[in-house]
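S.K.: Below are the sequence and a predicted model for it; my questions follow.
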Amino acid sequence: MSPPSHTVAVQHIYEQHHSWLHGWLKGKLHNACDAADVAHDTFVRILGGRHAAQIVEPRDYLATIARGLVIDRYRRHAIEQAYKQTLADRPEATAISEEDKAIIIETLVAVDKALSGLGERARQIFILSHIDGLTYQQIADQLQVSLTTVKKHMIRALTECSLIMASL
């Protein structure tokens, strides 16, 4: 599809369904500003694609994209809160610039995204290694798997994290 016809299709979907999407999101999020942000991001996502003219059920399509964006928003909020709580729980006052905080949160969100794409075992092994500080052998013993299995899952987890981090 040529870019002009894609843009025209997005414009048509926007004109026909933006109000509905915003209202639907307001009902889900209970906040008009957040609903407006997610509605905007939904149309930005569609505009970034190349197949708007092929969308048969625009409201279903918009709702699916918006649901994913809302989930991402909640996940990011949970990560930010956990980070803030971790800082508050530290005994010494740590001065971190707003820029560094933003970078740390973006990194945490990216790692969370990478880990959510892994299987349960790989995610568990990564957490045991990087959060709990266990050696590969200790992980193998605890999970009753071979050392080779632990290494294989760690390579996969680290590869996913690297790919996500490279895209930032």
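M.R.: Perfect, I can see it now. Residues are numbered from 1 along each chain as shown.
S.K.: When you work out contacts or count neighbours from here on, use the C-alpha atoms and nothing else.
M.R.: Will do.
S.K.: Is His153 in contact with Ile125, as I believe?
M.R.: Yes - with contacts counted by Cα atoms under 8 Å, His153 reaches Ile125, the gap being 7.0 Å.
S.K.: Which one's more surrounded, the two?
M.R.: For His153 and Ile125, the more surrounded residue by other Cα atoms under 10 Å is Ile125, and the numbers stand at 23 against 19.
S.K.: For Ile155, grab the count of nearby residues.
M.R.: 14.
S.K.: Helices of this structure, start to end?
M.R.: For the chain, the helices defined by DSSP state H cover 3-29, 32-48, 58-89, 98-116, 120-130, 136-143, 147-166.
S.K.: hold the first one in mind and look at this next one:
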Amino acid sequence: MAPEPTSTPGFDQFYQEHHEWLVRWIARRTSGFDNAQDLAQDTFIRLLDRPSLPAGIRSPRAWLTKVAGNLLIDQARRQVLEKNYLALLENLPEPECPSPEDKWELLGLLEQIDQLLAGLRPIEKTVFLMARLDGLTYREIAEQQGLSLSSVEKYIAKAMLKCYAAVYENE
């Protein structure tokens, strides 16, 4: 069993000075106070993963808003992904509809794919997914997207390189 992370006096003070402000900042940008509380906690957890940070942050509120803003973007991306996935499932005939457990697992896989492809431009993601998920040829993708064949090849190569790096980065 892993030991519980211990906080430091610097972190405790940092948390006390900025937590309430951060919750208010997030609450103004999101729906619900509970969600703001959760995102603020996630923001401070990121800080706990980097123990030398509290003393080294020159602009604490700027750092907190950047991290919290990134978490808000991640949350919004997840909500869009989940909404689109659930809309797709609604159109499936009942015998083909996955079980709740399978839905949950598939949503997790979709999130992993989305995180894996983070950093790619939307057109690069779209082209890659059209090739890999829809099974379209590069020429079909180029025609549907109004792109040159060489652009499609370049986008798919960039996405595949990102996937390769994610798989083999720890080796």
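M.R.: Thanks, I have it. It should be emphasised that the depicted structure is a prediction, and the values quoted were computed from it without experimental measurement.
S.K.: what do we get in structure 1 for Met160 of structure 2?
M.R.: By TM-score structural alignment, Met160 of structure 2 lines up with Leu158 in structure 1.
S.K.: okay, now its match: neighbour count?
M.R.: 16.
S.K.: Please tell me how far it sits from Asp141 of structure 1.
M.R.: In this view, Leu158 of structure 1 and Asp141 of structure 1 are 21 Å apart by Cα to Cα, to the nearest Å.
S.K.: most centrally placed residue in structure 2?
M.R.: By Cα atoms, centre = their mean, structure 2 has its centre lying nearest to Asp74, at 4.1 Å.
S.K.: Just give me the match in structure 1 for it.
M.R.: Using TM-score structural alignment, Asp74 of structure 2 pairs with Asp72 in structure 1.
S.K.: Over to Leu86 of structure 2?
M.R.: Using TM-score structural alignment, Leu86 of structure 2 pairs with Lys84 in structure 1.
S.K.: neighbours of Glu92 of structure 1, just the number please.
M.R.: Glu92 of structure 1: 8 neighbours (other Cα under 10 Å).
S.K.: Which position in structure 1 pairs with Glu105 of structure 2?
M.R.: So, by TM-score structural alignment, Glu105 of structure 2 is matched to Ile103.
S.K.: Next: Tyr138 of structure 2.
M.R.: Counting by TM-score structural alignment, Tyr138 of structure 2 lines up with Tyr136 in structure 1.
S.K.: you'd agree its match is up against Thr148?
M.R.: No - with contact defined as Cα under 8 Å, Tyr136 of structure 1 does not reach Thr148; the gap is 9.2 Å.
S.K.: Brilliant, that's me finished.
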